[in-house]
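> Pasting the sequence and the predicted coordinates here, then a few questions.
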Amino acid sequence: MTITEMLEKRARLWEQTKQFLNDHTDADGKMSAADVEAYEKMEADIAEIGKTIDRLAKQAEMDKKLAMPTSKPLVGNPGMPEKKGTASDEYRKAMLTAIRTKFRDVSNVLQEGIDESGGYLVPDEYDRRLVKALEEENVLRGLATIIRTSGDRKINIAVTAPSALWVEEGGQLTFGDATFDQKLLDAYKLHVGIKITEELLADNAFQLEDHILTQFGRAIANAEEDAFLNGTGIKQPSGVLKDAQVGVTIDTVDITGDDIIDLIYKLKRPYRKKACFITNDSTLAVIRKLKDENGNYLWQPGLKENEPDRILGYGVRTSQYAPKLAAGNVALAFGDFSYYNIGDRGHRTLQILKELFAGNGMIGFVMKERVDGLLILPEAVQVLKVAGGSTGGTTGSEDDGE
């Protein structure tokens, strides 16, 4: 079944689900236990189809890349520069050989990539593939602004802007002082280790590098996404939910359509142009049942390939690391997440541990990266919070969003 067919199937199932909810809800907004079970089954089917659509989209993208020519004729690129250092084919091949021989055979080519901590810089080609894996797995990396830096990165923020004043003919001009603040992107160390059997290393038929990159990419992406959302800023990035402004506070976990509308308009108009929602899957399940004042459901499935599902016209992404709907938690974040800056410090490195697991016939590999994240303008993201605790978010102003 194609992606388009899956999208159409999900849209049909959603219409059936809405009709079921309308037909089996009493005047008090309640359903019988049997009806609730049936509804949740239909809702789970919709969610599973959505995951299948995402998998098919990734598979199509991979097929497209694999179908591309692996090389181009020299006549088509007469001025094509020679790849050197960690970008060269020689470095990539030397790294793969070193991995398979447990770094016993380290060629001179790899000397260019020795890291100060004792590991080896990941080849550029693999590093790009790892970043791609992070973008696919990590919600924030697809929305935030990515900065590559070799040192601490200072970001200037305009605190006050000049204002225009009417002046009489021949009147005296007045000058105001523009003031600036600075945000600092640091670098926190994140690492992940895996163990591989010696037999697996010796099996040349196995695509070892793909296995390693997939495992490293998934583990790092999960740790990053958690930190980019919930990080404390102490020995880890500062998460979006820590610094975002609390736009709406509700007394109970019973979210209403009006609460979501209030949250949208708490965000100033310029930020709404590129805004989207981030929430937990369990919270989204609650929102799917909500209607606006005209009886229309707030949530609508994406009808085109690569198009996100929407709440009141704005895209919605889910993360397993977004807080669940509970007292004291942030239930929903809405804003322009490009104002969350992610600073990648240099290359990722790969290190081998030859002796640690030698008694078990295994080799350890450790990949490290240094990264930071910071919401540089807290007003760019507003959150809906359930009363009863102090988790996440800073108190926003009473601005009406305009």
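Yep, that arrived.
> okay, CA-based contacts and neighbour counts for the rest of this
Will do.
> So which elements touch the longest helix that the chain contains?
Of all the segments assigned as helix in the chain under DSSP state H, the longest by residue count is helix 33-66. Using 3 or more CA pairs under 8 Å, 6 or more residues apart in numbering; DSSP states H and E, the elements in contact with helix 33-66 are helix 3-23.
> got the buried residues for the helix it packs on?
Residues of helix 3-23 classed as buried by neighbour count (16 or more other CA atoms under 10 Å): 3, 6-8, 10-11, 13-14, 17-18, 21.
> ok, structure two:
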Amino acid sequence: MSYNRETRNASARPVVTGLQTRSASGEGGSSPAELRGIIENINRTFGEFRSQNDQRLQQLEQRGSSDVVTEDAVNRINQELTRLSNELREVETRSNRPGGSGTGNQDSPERVEHRSAWDAWARRGAGEHELRSIERRANTTLVPEDGGFLVPDTVDRNILDILGDQSTVRSLFTSITVSADSYKRLVGLHGTGAGWVGETDARPATNGPQFGEAEASFGELYANPQISQRLLDDSALDLESYIGNEIALAFADTEGPAYLFGDGVKKPKGLFSQATSAQTDKERPYGTFQALDSAAANGLGANSAATDRLIDVIYSTRSVFRQNARWLMNGLTVSAVRKLKDGQGNYLWQPSAQAGEPASLLNYPVSDMEEMPDVAAGNIAIAFGSFQRAYQIVDRMGIRTLRDPYTNKPYVGFYATKRTGGVVLDTRAVKFLKIAST
């Protein structure tokens, strides 16, 4: 069948003993020429893929099987497409990274004072009482008296910037920062009644609106980067940037899977750990996501059946959520759907046409995310919808640090903790494709 879519709008990081520190900004930005070159390679390779896969499909129709040479060629080119797509994503991420998060003259005298006192404490362990006094004067309740010190505001912002840049999972969702250890929000379940009346008819009361309460589940992340005392004594080291980068990269490695699959025990309860049902939006209870079974057991199904089921997933999603919708799957699943065609012989998957524009499936962008499960019985291998409308990350304001110069001499450890969680917003906004078992 043809498809016509509507118009739409952790662990400690390695010890560092010299000035060659790791930066979240990688090797720097990328030129437009580099981006264009990769996109041209992707489109050229996809042309080769189409030719070989068409030959494979023709062999399947004529003989019931394809020859080994054709299958190998299709798989080889498919792997090259995946490699190029990953390279494009990495280069685009590198290009979009901010050069820094400093605020220059916009910082208040209080913030400058706190930053200077924190730097002295972090480098030499000096001025602990002065730093505590500064935080006390600021009336902060974010850190208890025996709970370490808040990182400077510039470091806090830098960590959140890097997390947003490094964590592909975090970029899927909206986020909010709160000052309390809990977060609840009312969710409208609609239900207000209405009726037809004549000019002089009585107007009896109708049903009022219904509300549900959504509560975020929190967990505490930690990182414990180690720095040699000699390096701390070197004034050339930008300590704020170094510690901020190390903490952010450690957090990014750990928090992403929790936002997707966390079980809610000492960590957030992730999007894919919520209750699911085959029932439609009008039938499901609040707090339950709809999961559609794949067209065949243990896989996506044959070409036409798999295509039809992907279209079912799209149109089981309300139009208001389709406006900013995208697909979510891992690279192996992308390789599988890349071979699918509609009834007119058009490939469902199309490569990126320009920098900043992702590849698409049935005209919706595809997020290739390695954390997603493979195509196997019982797995939710594909999701579709407006993820920003479905789930929200909740960050507790402030990152605490404890300085430990004793445990791992001659290195100084900076034990940092951050509370973060997640909350479901609207279970109608995203649909799951679950691989059938039978």
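Received the coordinates, thanks. Everything quoted here is computed from the prediction, not taken from an experiment.
> Not counting the following helix or strand past the longest helix of structure 1 itself, show me its contacts.
Downstream of helix 33-66 of structure 1, the next assigned helix or strand under DSSP states H and E is helix 89-100. Counting contacts by CA atoms under 8 Å, 6 or more residues apart in numbering, the residues outside helix 89-100 of structure 1 that touch it are 83, 85-86, 103-107, 109-110, 123, 125, 201-202, 209.
> Neighbour-wise, which one of those leads?
Each of those was scored for neighbours by other CA atoms under 10 Å, and P123 scores highest at 27 neighbours.
> That one -> structure 2?
Under the alignment defined by TM-score structural alignment, P123 of structure 1 is paired with P152 of structure 2.
> give the contact list for its match.
Neighbour list for P152 of structure 2: 111, 114-115, 118 [criterion: CA under 8 Å, 6+ apart].
> now the longest helix of structure 1 and helix 3-23, what's the angle there?
Using axes from the mean of the first three to the mean of the last three CA atoms, to 10 degrees, the interaxial angle of helix 33-66 of structure 1 with respect to helix 3-23 works out to 170 degrees.
> Pull out the buried residues from helix 33-66 of structure 1.
The neighbour-count criterion (16+ other CA under 10 Å) identifies 39, 42-43, 46, 49-50, 53-54, 56-57 as the buried residues of helix 33-66 of structure 1.
> can you give me how far it is from the chain middle?
Between the centre of helix 33-66 of structure 1 and the centre of its host chain there is 19 Å, according to CA atoms, centre = their mean, to the nearest Å.
> for stretch 262-273 of structure 1, same thing?
Average the C-alpha atoms of stretch 262-273 of structure 1, do the same for its chain, and the two points are 21 Å apart (CA atoms, centre = their mean).
> Where does it end up in structure 2?
Counting by TM-score structural alignment, stretch 262-273 of structure 1 lines up with residues 312-323 of structure 2.
> circling back: may I see the buried residues of helix 3-23 of structure 1 arranged in JSON lines, with distance to G257 of structure 1 as well?
JSON lines is the format used below for those (distance: CA to CA, whole Å):
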{"residue": "I3", "distance to G257 of structure 1": "31"}
{"residue": "M6", "distance to G257 of structure 1": "28"}
{"residue": "L7", "distance to G257 of structure 1": "26"}
{"residue": "E8", "distance to G257 of structure 1": "26"}
{"residue": "R10", "distance to G257 of structure 1": "23"}
{"residue": "A11", "distance to G257 of structure 1": "22"}
{"residue": "L13", "distance to G257 of structure 1": "22"}
{"residue": "W14", "distance to G257 of structure 1": "19"}
{"residue": "T17", "distance to G257 of structure 1": "19"}
{"residue": "K18", "distance to G257 of structure 1": "16"}
{"residue": "L21", "distance to G257 of structure 1": "16"}
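> where's A180 of structure 2, which helix or strand?
With elements taken from DSSP H and E, nothing contains A180 of structure 2; it lies in neither a helix nor a strand.
> Can you tell me how far it is from V337 of structure 2?
With distances taken as CA to CA, to the nearest Å, A180 of structure 2 is found 44 Å from V337 of structure 2.
> Counting neighbours around each, name which of these two comes out higher.
With neighbours defined as other CA under 10 Å, A180 of structure 2 and V337 compare such that V337 has more, 18 against 11.
> which residue lines up with that one in structure 1?
Using TM-score structural alignment, the equivalent of V337 of structure 2 in structure 1 is I287.
> tell me the contacts of its match?
Residues near I287 of structure 1 by CA under 8 Å, 6+ apart: 255, 298-299.
> could you redo the last one with a cut-off of 6 Å?
With contact taken as CA atoms under 6 Å, 6 or more residues apart in numbering, I287 of structure 1 is in contact with no other residue.
> what does L290 of structure 1 give?
Taking CA under 6 Å, 6+ apart as the contact definition, L290 of structure 1 lies against 297-298.
> what residue of structure 2 matches up with R92 of structure 1?
Per TM-score structural alignment, R92 of structure 1 is aligned with R115.
> returning to what we had before: biggest separation within the buried residues of helix 3-23 of structure 1, which pair?
Based on CA to CA, the longest span within the buried residues of helix 3-23 of structure 1 runs between I3 and L21 and measures 26.7 Å.
> Give me the number of neighbouring residues for the nearest residue to R56 of structure 2 once chain neighbours are set aside.
The spatial neighbour of R56 of structure 2 that comes closest, neighbours along the chain excluded (CA to CA, 6 or more residues apart in numbering), is S66 at 5.6 Å. Using other CA under 10 Å, S66 of structure 2 is surrounded by 16 other residues.
> Likewise for A250 of structure 2?
Residue crowding around A250 of structure 2 was assessed by other CA under 10 Å; the count is 21.
> And it, what's its match in structure 1?
Using TM-score structural alignment, the equivalent of A250 of structure 2 in structure 1 is A219.
> Just list the residues touching P109 of structure 2, thanks.
Per CA under 6 Å, 6+ apart, neighbours of P109 of structure 2: none.
> So for stretch 133-142 of structure 1, what gets flagged as buried?
Going by neighbour count (16+ other CA under 10 Å), the buried part of stretch 133-142 of structure 1 is 133-141.
> State which strand of structure 2 is the longest.
Of all segments of type strand in structure 2, defined using DSSP state E, the longest is strand 411-424.
> mean offset of that one relative to structure 1 (after superposition)
On superposition with structure 1, the average gap between strand 411-424 of structure 2 and its aligned counterparts reaches 1.5 Å (mean CA distance after the TM-score superposition for structure 1).
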